[in-house]
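[1] following is a predicted model, sequence given first.
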Amino acid sequence: MTLATAASGGRVSVPKRSIRTPYPTWFFLPAAVIYAVLFLFPTLASLFFSMTRWTLFNWTFIGFDNFVQFFKEPFLVQGLVNTLIYAAVTSGLKVVLGLLFGMLLTSEIWARDYLRSVVFFPVLVSTVGVGITFTVLMHPTQGLINESLALIGLPGPGWLTNPRLALLSVALVDVWKGVGLATVIYIAGIVSIPRDYYEAARIDGADAVQRFWNITLPLARPATVTVVLLSLIGGLRSFDLIWSMTRGGPGFTSDVIASVIYKQYQAGFYGLSTAGNVVLFVMVALIIVPLSIALNRREVAR
């Protein structure tokens, strides 16, 4: 033991090794340029123009007046609440249904590959096309859904005209369209679990429910984290489906922050709508970044 080691209480300090890469540093330059052009520059430009009153030809710096006015919008609070409700409903259902479909489509069932393609197909369809199609299907008097309910004696509600149902109706359509991606992620997570665990559990007498709670659910946690984060990001930023189906109506009952921003842009308040985009960006970051850190930290701890 050296004198320096003895002086430090017998602890031997191990020098930290720097991470080495087999590629020269300049190899990363093209990716850095693309990142700066497509992300950093637009982000900084948005931050600047959110503090201006601008048109296509000139601008005037006004500080934080746009943000103050944005938070004074009468329907902003309702749009914020609707955004959180929409994100919670869509992400929750995608996690639950994606897990169930993932378990079903990794089991030994007939036409499994065909069913996988059927579940994933809505993901490939245009969001606006889906919105227009379901707007017709959910028509209160002539829609196929209510006409089918009438055949069995059930009164069909106003899916998109009832203020209490409009937002949830759009959320259900969003789930129908996006659950295929969640299912694919869960399928990848479930098939990566070694089969030996299930065989050992069967030998120990574990039934299907016990195998699910003790093997599938814990070991599919990375897939769950991915689905939760992607679904929340999509739900918080959702606009196109809501706009194509309800345009924030009836009234303002299905407005989300993105549709409020778009209405301000339509009215010609470009600086105000840019400030709204910055608010939306910050809100998504404040929700997603801490949640991602917490979920990944728990995953590492396990």
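    Right, received. Where do you want to start?
[2] going by C-alpha atoms from here, please, whenever you check contacts or count neighbours.
    OK.
[3] Y262 against S273, yeah?
    Yes: here Y262 reaches S273: they are 6.9 Å apart, a contact under CA atoms under 8 Å.
[4] more neighbours, the two?
    S273 (25 against 19; other CA atoms under 10 Å).
[5] can you classify the more buried one as helix, strand or coil?
    helix (DSSP: H, G, I helix; E, B strand; the rest coil).
[6] now do the contacts for the closest residue to it other than its chain neighbours.
    Excluding the flanking residues, the one nearest S273 by CA to CA, 6 or more residues apart in numbering is I261, at 5.0 Å. Contact analysis of I261 by CA atoms under 8 Å, 6 or more residues apart in numbering lists 272-274, 276-277.
[7] what is the nearest of those residues to A31?
    Nearest to A31, judged by CA to CA, of these is N277 at 25.4 Å.
[8] how much space is there between the closest one and R11?
    53 Å (CA to CA, to the nearest Å).
[9] how about A220?
    Applying CA to CA to A220 and R11 gives a distance of 40 Å.
[10] looking at the two, which is more packed in?
    More crowded of A220 and R11, by other CA under 10 Å: A220, with 20 against 11.
[11] need the contact list for the more buried one.
    Neighbouring residues of A220 by CA under 8 Å, 6+ apart: 186, 189-190, 193.
[12] give me that answer again for 10 Å
    Residues in contact with A220 (CA atoms under 10 Å, 6 or more residues apart in numbering) are 99, 185-193.
[13] now N296
    Per CA under 10 Å, 6+ apart, neighbours of N296: 221-222, 225, 290, 302.
[14] ok, and here's another one to check against it:
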Amino acid sequence: MNESTNTSAVKRPRRRPVSAYPSWFYLPAAIVFGVLFLFPTFASLFFSLTRWTLFDAEFIGLANFAQFFKEPFLIKGLINTLVYAVVTSGLKVVLGFLLGVLLTSQIIARTYLRSVLFFPVLVSTVGVGITFTVMMHPTTGVINETLALFGIRGPGWLTDPSLALISVALVDVWKGVGLATVIYIAGIVSIPQEYYEASRIDGAGAWDNFWNITLPLAKPATVTVIILSLIGGLRSFDLIWAMTRGGPGFTSDVVASVIYKQYQAGFYGLSTAGNVVLFILVAIIIIPLSGFLNRQGGEQ
């Protein structure tokens, strides 16, 4: 009796769920993933260990990485990259959330305002950079000319070393906050209305609803915006290059622009090593942060 009881108490191993599709259905996606991601990634790792041209490659080990970290403006570029990523992602989270709350409320022309806010996301980044370069000109730009009407002398937005990086970051926020807002709108409208109805019955006000319902239940959208904005900020290049080319001097250089300058100079192996460094930088920041934020979100 005891043996039968013990035998029945033993848990049978769970069978893996049977997929409705044969395994070879995944083959096309695997081929695309391998060709467009795995092969270029491993090729970059190999060429980062070589001194290469279009016609030959000489294996030199870690010499490219050692040389890359000896570049005098690399540390400045790393600091600028982190500052740029934190500023742009932070502002996109705050402004995106506030605009998401506003554009899910009962305001006039709500649909039109959503379209207007999202429009900059669709515009070419280089086009935005060129436009704002003209608008931020220290003497003839429309921004400083407008400030002059009120007796304010506008600064050199892109020529002042202390303002150039922040000025580009603000343009980045203007262009990208629409996407963050759309993500927040989707997160906010997915919150069940029963929570708000129960809150009204309990006599809670608008601020209580915002603080106790909207803010915590929009956390998945916040995690998404933080991760996407940080990845974009750490990989930023096109807008910075279009507006300042890393200048004045090297004060607005980021890691990607340092890499591009090495490529322009013909140091292909060195620039490839820089790409590997940037890849590792993004990975060591985003992967742990994503895991932490998702755990925090799951505890709510």
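    Arrived safely. These numbers come from a predicted model, not from an experiment.
[15] narrow the contacts of N296 of the first structure to those in helices?
    221-222, 225, 290 (DSSP state H).
[16] can I get these in TSV with distance to R17 of the first structure?
    As requested, these are exported to TSV (distance: CA to CA, whole Å):
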residue	distance to R17 of the first structure
R221	31
P222	28
V225	31
P290	29
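[17] Three-state assignment for P17 of the second structure, please.
    Applying three-state DSSP: P17 of the second structure is coil.
[18] run a quick neighbour tally on the aligned partner of it in the first structure.
    Using TM-score structural alignment, the partner of P17 of the second structure in the first structure is I19. Counted with other CA under 10 Å, the neighbours of I19 of the first structure add up to 5.
[19] quick one, strands of the second structure?
    For the second structure, the strands defined by DSSP state E cover 50-52, 57-59.
[20] follow-up on the earlier one: with respect to I203 of the first structure, which of the ones in helices among the contacts of N296 of the first structure is nearest?
    R221 (24.2 Å).
[21] from V289 of the first structure, how far out is the closest one?
    R221 of the first structure is 18 Å from V289 of the first structure, by CA to CA.
[22] so for the two, which sits in the more crowded spot?
    Neighbours were counted for R221 of the first structure and for V289 using other CA under 10 Å; R221 has more, 17 against 12.
[23] residues contacting the equivalent of that one over in the second structure?
    Here R221 of the first structure is matched to K219 in the second structure, going by TM-score structural alignment. Counting by CA under 10 Å, 6+ apart, K219 of the second structure makes contact with 184, 187-188, 225, 293-294, 296-298, 300.
[24] about what we covered before: mark which of the ones in helices among the contacts of N296 of the first structure are buried, thanks.
    221-222, 225 (16 or more other CA atoms under 10 Å).
[25] Serialize the residues you listed to a markdown table and add fields for distance to G249 of the first structure.
    Below are those laid out as a markdown table (distance: CA to CA, whole Å):
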| residue | distance to G249 of the first structure |
| --- | --- |
| R221 | 37 |
| P222 | 37 |
| V225 | 33 |
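[26] list just the nearest of the residues you listed to Y197 of the first structure.
    Distances from Y197 of the first structure to those, taken by CA to CA, are shortest for R221, at 15.7 Å.
[27] now do that closest one against D113 of the first structure, distance only.
    Where D113 of the first structure is concerned, R221 of the first structure sits at a distance of 24 Å (CA to CA).
[28] ok, V225 of the first structure next?
    According to CA to CA, V225 of the first structure and D113 of the first structure sit 25 Å apart.
[29] same thing with G98 of the first structure?
    Distance from G98 of the first structure to D113 of the first structure, by CA to CA: 16 Å.
[30] more neighbours: which of those two?
    When neighbours are counted by other CA under 10 Å, G98 of the first structure and D113 differ, and G98 comes out ahead with 26 against 11.
[31] neighbours around the corresponding residue of the second structure for F121 of the first structure, how many?
    Per TM-score structural alignment, the equivalent position to F121 of the first structure in the second structure is F119. By the criterion of other CA under 10 Å, F119 of the second structure has 14 neighbours.
[32] please tell me how far the closest residue to F119 of the second structure other than its chain neighbours sits from G100 of the second structure.
    Leaving aside its chain neighbours, F119 of the second structure sits nearest to G178 (7.4 Å; criterion: CA to CA, 6+ apart). Distance from G178 of the second structure to G100 of the second structure, counting by CA to CA: 9 Å.
[33] find the residues that touch each one of the two.
    Contacts common to G178 of the second structure and G100, judged by CA under 10 Å, 6+ apart, are 114, 184.
[34] got a list of what the counterpart of E71 of the second structure in the first structure touches?
    For E71 of the second structure, the aligned residue in the first structure is E73 (criterion: TM-score structural alignment). Residues near E73 of the first structure by CA under 10 Å, 6+ apart: V260.
[35] then the one 5 residues further on?
    Q78 of the first structure sits next to 84, 252-257 when contact means CA under 10 Å, 6+ apart.
[36] so which of those residues belong to helices?
    84, 257.
[37] neighbour-wise, which of the contacts of Q78 of the first structure leads?
    V256 (31 neighbours).
[38] which residue lines up with it in the second structure?
    In the second structure, V256 of the first structure lands on V254 (TM-score structural alignment).
[39] just give the nearest non-adjacent residue to its match, would you?
    Once flanking residues are discounted, V254 of the second structure sits nearest to G77: 4.1 Å by CA to CA, 6+ apart.
[40] could you find the closest non-adjacent residue to the most centrally placed residue in the first structure?
    Centroid-nearest residue in the first structure: S231, 2.5 Å away (criterion: CA atoms, centre = their mean). Nearest non-adjacent residue to S231 of the first structure, counting by CA to CA, 6+ apart: S91, 4.7 Å away.
[41] stretch 274-287 of the first structure vs the second structure - mean distance after superposition?
    In the superposition with the second structure, the average deviation recorded for stretch 274-287 of the first structure is 0.3 Å (mean CA distance after the TM-score superposition for the first structure).
[42] mind putting the contacts of Q78 of the first structure into JSON lines with distance to N162 of the first structure?
    Written out in JSON lines, the entries for those read as follows (distance: CA to CA, whole Å):
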{"residue": "L84", "distance to N162 of the first structure": "20"}
{"residue": "F252", "distance to N162 of the first structure": "12"}
{"residue": "T253", "distance to N162 of the first structure": "9"}
{"residue": "S254", "distance to N162 of the first structure": "10"}
{"residue": "D255", "distance to N162 of the first structure": "14"}
{"residue": "V256", "distance to N162 of the first structure": "17"}
{"residue": "I257", "distance to N162 of the first structure": "20"}
